[in-house]
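Engineer: Sequence and predicted structure, then a few things I'm wondering about:
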Amino acid sequence: MLYRRLGSSGLKLSALSFGAWVTFGEQIARDQARNLVAAAWDNGINFFDNAEAYANGRAEQVMGDVIADLRLPRDGFCVSSKVFFGSAADPGPTQRGLSRKHVTDACHAALKRLRVDYLDLYYCHRPDPDTPIGETVRAMDTLVRQGKVLYWGTSEWSALQVQEAVDFAQHHNLHGPTMEQPQYNLLHRDRVEREYAALYADPGLGITTFSPLASGLLTGKYNDGFPAGSRLGRDGMEWLQDLVLGADGPARMTQLRRYARLAADLGQSPATLAIAWCLRNPNVSSVILGASRVEQLLQNLQALELLTAMDDDVWAQVEAVFAD
């Protein structure tokens, strides 16, 4: 396993990490979750990502139970949670958002579900237009000073919003955001590569990216449509199709079919190739993987080998597929 610093902090995360989005608490049974976490740990993964909203809190409960069952040493792994959407099926006004109350209540609830005394990473899952950024920064700073959170950050915030939080924290001598968790893959590059560019050196923002396979689009399994039962084919997931495909779906599908052919010509799995491409960005601290089967996870971990095995000409061919 390769380990990278979380931005300018001293924390070292596995370059490939494992997340519970969609799968834990909903799609897979507890024994499958246990096997996945065990396989991740055995292969050097030390960062396990979660959120209050995943399966309305059940994902964190399953992950906490599994980690405790495996008796992983607390000083050897990092676990995260995210706050904004709430964990209730129909959250009330104080059960969601980034107010001091919900940020605090959600942290305490996540600690119980994950069965830990502190969160290594705690993210503001989305910006909250109804709460001043300064109030959220102060709430996070309090949790850090209390020892309940070690590092806090944002997820899918604009660069301007992140900078506002950084500036407020610096001006008031508070703990500011250390990391951001954006979507990053061959289909979605602009935010990580362009919008956040000024944030990497100063204030030293770390990036833990999600959806390296664009919710499965870059695996090739959707090249002929969205089968029922698959992530993008499930009822209620139409919003995710729109999110990962964008406004011009047919053009994207043409690119994806071309990419699958290129991966086949190179003798590589399109999924492994796509994950390795994400790792090539030196500003990425960790790429969060999602898997429902151990075999799938182990295949994705092979991206570490491709990172050094492929030369610049190959990566140029990969990027050329999505150049337009």
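Structural biologist: Structure received.

Engineer: rest of the way, CA atoms for contacts and neighbours
Structural biologist: Fine.

Engineer: those helices in the stretch 101-250 of the chain, which residues are they?
Structural biologist: Per DSSP state H, counting those that start in this stretch, the stretch 101-250 of the chain carries helices over the ranges 133-145, 159-171, 190, 238-245, 249-266.

Engineer: Mean neighbour count, those: which tops it?
Structural biologist: Among those, judged by mean count of other C-alpha atoms under 10 Å, the one packed with the most neighbours on average is helix 133-145 (a mean of 20).

Engineer: another structure for you, compare them:
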Amino acid sequence: MEERHLGRSGLTVSRLGLGTMTWGQDTDPDEAAAQLRAFVDAGGTLVDTADVYADGRSERILGHLLHEVADRDGLVIATKAAIRSNGRYDASRRHLLAALDGSLERLGLEYVDLWQLHAYDPSTPLEETLSALDEAVASGRTRYVGVSNYAGWQIAKAGAWQRAWPGREPIISAQMEYSLLSRDVEREAAPAAQDAGIGLLASSPLGRGVLTGKYRSGIPAGSRAAAPHFADFVQPYLDEECARIVESVVTAAEGLGVTPLSVALAWVRDRPGVTAPIVGARTAAQLGQALLSEDLTLPQEIRAALDDVSDMTSGSA
């Protein structure tokens, strides 16, 4: 699998990342092991988790597999903090550093490669939040730092603050939702990240699963939209406007002899500023389909057509 530099840094990661949000909830340890094996065998290196995924079970499963299935030194392990289990944002220095210690304990690691602020906390001074990133690197608990779900002005402010004085740790990544069904990041967040030399990690690159085409005829049993804990997550992308985009993706896939999933992933993977989409699969079979996108580069005319049809819903420039 091709690797890319993450932002303006020396860290390289595979241009497809493995997301683990379902691990410990919809994906059991055996399926997680099969996913990690398939990902590593395909040359993947970037594995992304968070302290709140399945109340910490995702990190525990990943930590076990790093000792049983994969070579930890060959992987780039990323996790996040700043959201409490009750959903409240907390990016105080106290909470963040304690959360990082908890993540390391669950992962069974002395350090992670990338530690990300999971959300912006307006109740904590930004300089306090960012000082926790500096401390995490200085103490050896992480090698690099990033942000997630930050607005454009928040990315610009945090990026500028960290580069304004020697000794502060530069932010190298910004993880945000980005797909043919969600292009709002192109308004401000993506340009801000690019200007600051921050690499984009695209979460939900398959439009929360809708871009696979599985919902064209309804909601199949066993899908995320059929699960009580994920139904509200998927529902916003089941309207008529999104359906038109899905049909365009399906048409492109049929013309190229590939799956809609591969088309959707290849589109976001090669957008300006994107380092890697983060794919979260429920099963190893689903992940295997995503890995096939590595061999696909969209022809310019198909890319332009998808750009046009997806602009109809987002209004992106």
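Structural biologist: Noted; the coordinates are in hand. For clarity, every value in this text was computed on a predicted model and none was experimentally measured.

Engineer: Same list, the helices of the stretch 101-250 of the first structure, but as a markdown table with distance to residue 303 of the first structure please.
Structural biologist: Listed next are the helices of the stretch 101-250 of the first structure as a markdown table, based on distance: least, C-alpha to C-alpha, whole Å:
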| stretch | distance to residue 303 of the first structure |
| --- | --- |
| helix 133-145 | 34 |
| helix 159-171 | 29 |
| helix 190 | 22 |
| helix 238-245 | 21 |
| helix 249-266 | 13 |
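
Engineer: Which among those helices is found nearest to residue 212 of the first structure?
Structural biologist: Closest approach to residue 212 of the first structure among the helices of the stretch 101-250 of the first structure (C-alpha to C-alpha): helix 238-245, 10.8 Å.

Engineer: what sits up against the closest one?
Structural biologist: 187, 214, 215, 217, 232, 252 (C-alpha atoms under 8 Å, 6 or more residues apart in numbering).

Engineer: element containing residue 275 of the first structure?
Structural biologist: If you go by DSSP states H and E, residue 275 of the first structure is part of helix 270-279.

Engineer: corresponding residues in the second structure for that helix?
Structural biologist: The alignment of helix 270-279 of the first structure onto the second structure (TM-score structural alignment) spans residues 260-269.

Engineer: which ones are touching the spatially most central residue of the first structure?
Structural biologist: With distances taken as C-alpha atoms, centre = their mean, the residue of the first structure nearest its centroid is residue 210 (3.3 Å). Residue 210 of the first structure sits next to 181, 182, 183, 184, 287, 288, 289 when contact means C-alpha under 8 Å, 6+ apart.

Engineer: And it, what's its match in the second structure?
Structural biologist: Aligned by TM-score structural alignment, residue 210 of the first structure pairs with residue 203 of the second structure.

Engineer: Could you do residue 252 of the first structure as well?
Structural biologist: By TM-score structural alignment, residue 252 of the first structure lines up with residue 242 in the second structure.

Engineer: That match touches residue 181, doesn't it?
Structural biologist: Yes - Residue 242 of the second structure lies in contact with residue 181 (C-alpha atoms under 8 Å); the separation is 6.4 Å.

Engineer: Give me the common contacts of those two.
Structural biologist: Listed as contacting both residue 242 of the second structure and residue 181 by C-alpha under 8 Å, 6+ apart are residue 313.

Engineer: Excluding sequence neighbours, find me the nearest residue to residue 171 of the second structure.
Structural biologist: Closest residue in space to residue 171 of the second structure, ignoring its immediate chain neighbours: residue 146 at 4.9 Å, by C-alpha to C-alpha, 6 or more residues apart in numbering.

Engineer: Give me the aligned partner of the one you found over in the first structure.
Structural biologist: Here residue 146 of the second structure is matched to residue 153 in the first structure, going by TM-score structural alignment.

Engineer: Might you report the residue contacts of that match?
Structural biologist: By C-alpha under 8 Å, 6+ apart, the contact list for residue 153 of the first structure reads 121, 122, 123, 124, 176, 177, 178, 179, 180, 181.

Engineer: Counting only strands, which of those make the cut?
Structural biologist: Among the contacts of residue 153 of the first structure, the members found in strands (DSSP state E) are 121, 122, 123, 124, 179, 180.

Engineer: The fourth one pairs with which position in the second structure?
Structural biologist: Read it as residue 124 of the first structure. Counting by TM-score structural alignment, residue 124 of the first structure corresponds to residue 117 in the second structure.

Engineer: circling back: how close does the match of residue 252 of the first structure sit to residue 224 of the second structure?
Structural biologist: Per C-alpha to C-alpha, to the nearest Å, residue 242 of the second structure is found 17 Å from residue 224 of the second structure.

Engineer: Residue 249 of the second structure now?
Structural biologist: Distance of residue 249 of the second structure to residue 224 of the second structure, computed by C-alpha to C-alpha: 20 Å.

Engineer: same deal with residue 234 of the second structure?
Structural biologist: Using C-alpha to C-alpha, residue 234 of the second structure is found at 7 Å from residue 224 of the second structure.

Engineer: Give the residues shared as contacts by the two.
Structural biologist: Joint contacts of residue 234 of the second structure and residue 224 (C-alpha under 8 Å, 6+ apart) are residue 209.

Engineer: Residue 82 of the first structure: helix or strand, and which one exactly?
Structural biologist: strand 78-83.

Engineer: The second structure: matching residues for that strand?
Structural biologist: Matched against the second structure by TM-score structural alignment, strand 78-83 of the first structure falls on residues 76-81.

Engineer: in the superposed pair, what's the mean gap between that stretch and the first structure?
Structural biologist: With mean C-alpha distance after the TM-score superposition for the first structure, stretch 76-81 of the second structure departs from the first structure by a mean of 0.8 Å once superposed.

Engineer: neighbouring contacts of that stretch?
Structural biologist: Applying C-alpha under 8 Å, 6+ apart, the external contacts of stretch 76-81 of the second structure come out as 13, 45-52, 91, 96, 99-100, 103, 112-119.

Engineer: That concludes my questions; thank you for your assistance.
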